[in-house]
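Trainee: sequence first, predicted coordinates after that:
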Amino acid sequence: MIRFLIHFSILIAILIAFVRCNNGGTDPVDPPIPEVPEQNINDNVTPNDFLSDVKYKQLIIEAVYLDGQQPDSLSIYKLVSFLDERIHKPKGIQLFYKPIPKTGKTSYSLDDLKTIEASYREKLTNDTLLTAWIFITNGDYAGNSADEKKLGLAYGASSFALFKKTIQEYSGGENQPTTHNMETTVLKHEFGHLFGLVNNGTPMINNHLDSTHGSNHCSNPRCLMYYVAETNNFSSTFSTSSTPALRSDCIEDLRNNGGK
């Protein structure tokens, strides 16, 4: 396990260096978001595909970020460790990330997220390859309300966005979680949704669905899948010095659907 993670860290460092070298040391140009997606994303992926090794023996993650918003390397390390604890992928987990041109936007609608993914996602799931997509934005979610702002959003069976600007705004200050802890929590939380939590493709053994706040979250306020884990109200429930973990009901559901 430790050897795998060490090799993973080395791979990430190599990939970052490769991307930077191929950028030629210049900032990306600032084109608008393409109006017509270049491809349709096949999102017929099930939570069991992520959790078990029945169909797929390996997971490939493609993380794309806008210039200057690359994910925290320690957060990525902890994400992969979290995945390795919960999914059966005997051939391992690989993560590739790269910058894309700036969009000129300060907020992103659901349609924007889908269009960017369709335009820039290179690694697609097929009969033999399982992939996931993470988009690290430089803006807020356009669907935010006055009282609640999204830190992350799982919007497809294998896709989610991380609103890094919003995360930075609500972390790192006095009585706030560190930016690293908040980013790590949101990454794990959104992958939990791809795993089918809660009651969204992975059936519940015991009823722990939060009927008050909806959106397929856990009713346990100490669980990683509690709704505030992906909102700016994070500090109202969770510790500012550590990241929340999955609790027993969510873990049992994952194991029952092919996970660890």
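Mentor: Sure, I can see it.
Trainee: only C-alpha atoms from now on, for both contacts and neighbour counts.
Mentor: Will do.
Trainee: the protein: strands as residue ranges?
Mentor: 59-66, 93-100, 107-108, 130-137, 140-141, 152-156, 159-163 (DSSP state E).
Trainee: list of residues touching the first one?
Mentor: Same thing as strand 59-66. 50, 71, 89, 92-102, 121-123, 129-138 (C-alpha atoms under 8 Å, 6 or more residues apart in numbering).
Trainee: just the third one next, same as before
Mentor: Contact with strand 107-108 is made by 139-142, as judged by C-alpha under 8 Å, 6+ apart.
Trainee: now do the last one
Mentor: Judged by C-alpha under 8 Å, 6+ apart, the contacts made with strand 159-163 from elsewhere in the structure are 113, 132-141, 150-155, 186-187, 190, 194.
Trainee: if we can go back for a sec, which of the contacts of strand 107-108 ranks first by neighbour count?
Mentor: Tyr141 (24 neighbours; other C-alpha atoms under 10 Å).
Trainee: isn't that one right next to Lys149, touching?
Mentor: Yes: in this structure, Tyr141 is within contact of Lys149 by C-alpha atoms under 8 Å, at 7.3 Å.
Trainee: what ranges does this structure have for its helices?
Mentor: Ranges of helices in the chain, per DSSP state H, are 2-22, 47-51, 73-86, 110-120, 164-169, 179-194, 248-256.
Trainee: could you dump those helices to CSV with mean neighbour count and distance to Asp67?
Mentor: Output for the helices of the chain, formatted as CSV (neighbours: other C-alpha atoms under 10 Å; distance: least, C-alpha to C-alpha, whole Å):
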stretch, mean neighbour count, distance to Asp67
helix 2-22, 13, 11
helix 47-51, 25, 29
helix 73-86, 17, 15
helix 110-120, 18, 14
helix 164-169, 19, 12
helix 179-194, 25, 17
helix 248-256, 19, 35
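Trainee: put this next to the previous one:
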Amino acid sequence: MRIFKILVLCLLTLTTSNCSKDSVGESDKIDRSANLMASGDSANDILSNNQHTDLLIQIAYVEGFQPTQKAIDDFVEFIKERTYKEKIDLIYKQLPSPEVDSLDINKIDDLETENRTAYNDGKTLALYIFFADAPAKSKETKDKDLVTLGAVYRNTSMVIYESSIRELTKKSIFINNATVEAATLNHEFCHWLGLVDLGTKPLSPHEDAERTNHCNVSGCLMQSELEFGQGMMKMLSAKNSSIPVLGEKCLADLKSNGGR
């Protein structure tokens, strides 16, 4: 899921205005501007080695909601397959629960401002992923099968609704947490990579007319269904619990923007 670029400007204002006067020190010297841009704006930087050769991924998670190691391993392998990054490091940060029933984008942004420590530094590009213990706040439906599983809301910021993933997989004896986590991570990561038409220009038309920034090719990782519980389970079931892969049109787009 992507958040409209106009919202990023609001978040940038929010982030800078919330700096504490008591936090004068080394942290205030960090240049965060490169990590506060719109979703997809760093697509080429992530895909290629033109500006950054290394990746640092900070995984923040609420206590008790850490992602499975299998999902993280699969995610890192996916990054290696699609980008030219020479080194990928991960750091973990356990967080207390925000103790809310649901999370909107403003609350998620506040939590990132408080807890993120990894930012771009020289040849290293930093990414931040938050695994939440509360579902996404939504006005669309109360049906648990249609809850959002993940979202990117800036060029290097992502949230995974881990509690929603766990509730979803409880209903299946064939599909486990690791598979849904990895599929969600890969899907949202590709929004960071600019898919579809979110910073990476399509070589041919394949954007879903009803769900912008998603692919209309059947079975592709970037179909919009993968963002929601019901669609995720249907696609995984159709693929015998295998994680969906990118279709040829999405792959061609990434290669044209510096990817593998």
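Mentor: Structure's in. What do you need? Quantities reported herein were computed from a predicted structural model and do not represent experimental measurements.
Trainee: what does the superposition give as a TM-score?
Mentor: Here the superposed chains carry a TM-score of 0.81, computed using TM-score structural alignment, normalised by the length of structure 1; 224 aligned residues with a C-alpha RMSD of 1.9 Å.
Trainee: neighbours around Ser20 of structure 2, how many?
Mentor: Residues near Ser20 of structure 2, counting by other C-alpha under 10 Å: 9.
Trainee: still on that earlier bit, most packed of the strands of structure 1?
Mentor: strand 159-163 (a mean of 26; mean count of other C-alpha atoms under 10 Å).
Trainee: and the angle from that one to helix 179-194?
Mentor: Per axes from the mean of the first three to the mean of the last three C-alpha atoms, to 10 degrees, the angle that strand 159-163 of structure 1 makes with helix 179-194 is 160 degrees.
Trainee: mean shift between strand 159-163 of structure 1 and structure 2?
Mentor: Strand 159-163 of structure 1, aligned to structure 2 and superposed, deviates on average by 0.4 Å (mean C-alpha distance after the TM-score superposition for structure 1).
Trainee: any chance of the helices of structure 1 in TSV with distance to Glu230 of structure 1 as columns?
Mentor: As requested, those are exported to TSV (distance: least, C-alpha to C-alpha, whole Å):
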stretch	distance to Glu230 of structure 1
helix 2-22	25
helix 47-51	20
helix 73-86	15
helix 110-120	16
helix 164-169	9
helix 179-194	6
helix 248-256	17
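Trainee: nearest to Gln58 of structure 1, of these?
Mentor: helix 47-51 (9.0 Å; C-alpha to C-alpha).
Trainee: show where that closest one falls in structure 2, residue numbers please.
Mentor: Counting by TM-score structural alignment, helix 47-51 of structure 1 falls onto residues 43-47 of structure 2.
Trainee: swap in stretch 132-143 of structure 1?
Mentor: Using TM-score structural alignment, stretch 132-143 of structure 1 pairs with 127-138 in structure 2.
Trainee: Thr200 of structure 2 -> structure 1?
Mentor: By TM-score structural alignment, Thr200 of structure 2 lines up with Thr202.
Trainee: tell me how many other residues surround its match.
Mentor: With other C-alpha under 10 Å as criterion, Thr202 of structure 1 counts 23.
Trainee: could I get the contacting residues of the closest residue in space to it that isn't next to it in sequence?
Mentor: Leaving aside its sequence neighbours, Thr202 of structure 1 sits nearest to Gly196 (C-alpha to C-alpha, 6 or more residues apart in numbering; 4.6 Å). Neighbouring residues of Gly196 of structure 1 by C-alpha under 8 Å, 6+ apart: 46-47, 202-203.
Trainee: from Gly214 of structure 1, how far out is Gly196 of structure 1?
Mentor: 14 Å (C-alpha to C-alpha, to the nearest Å).
Trainee: tell me the contacts of the residue positioned nearest the centre of structure 1?
Mentor: Nearest to the geometric centre of structure 1 sits Leu187, at 4.1 Å (C-alpha atoms, centre = their mean). Applying C-alpha under 8 Å, 6+ apart to Leu187 of structure 1 gives the contacts 75, 79, 152, 162.
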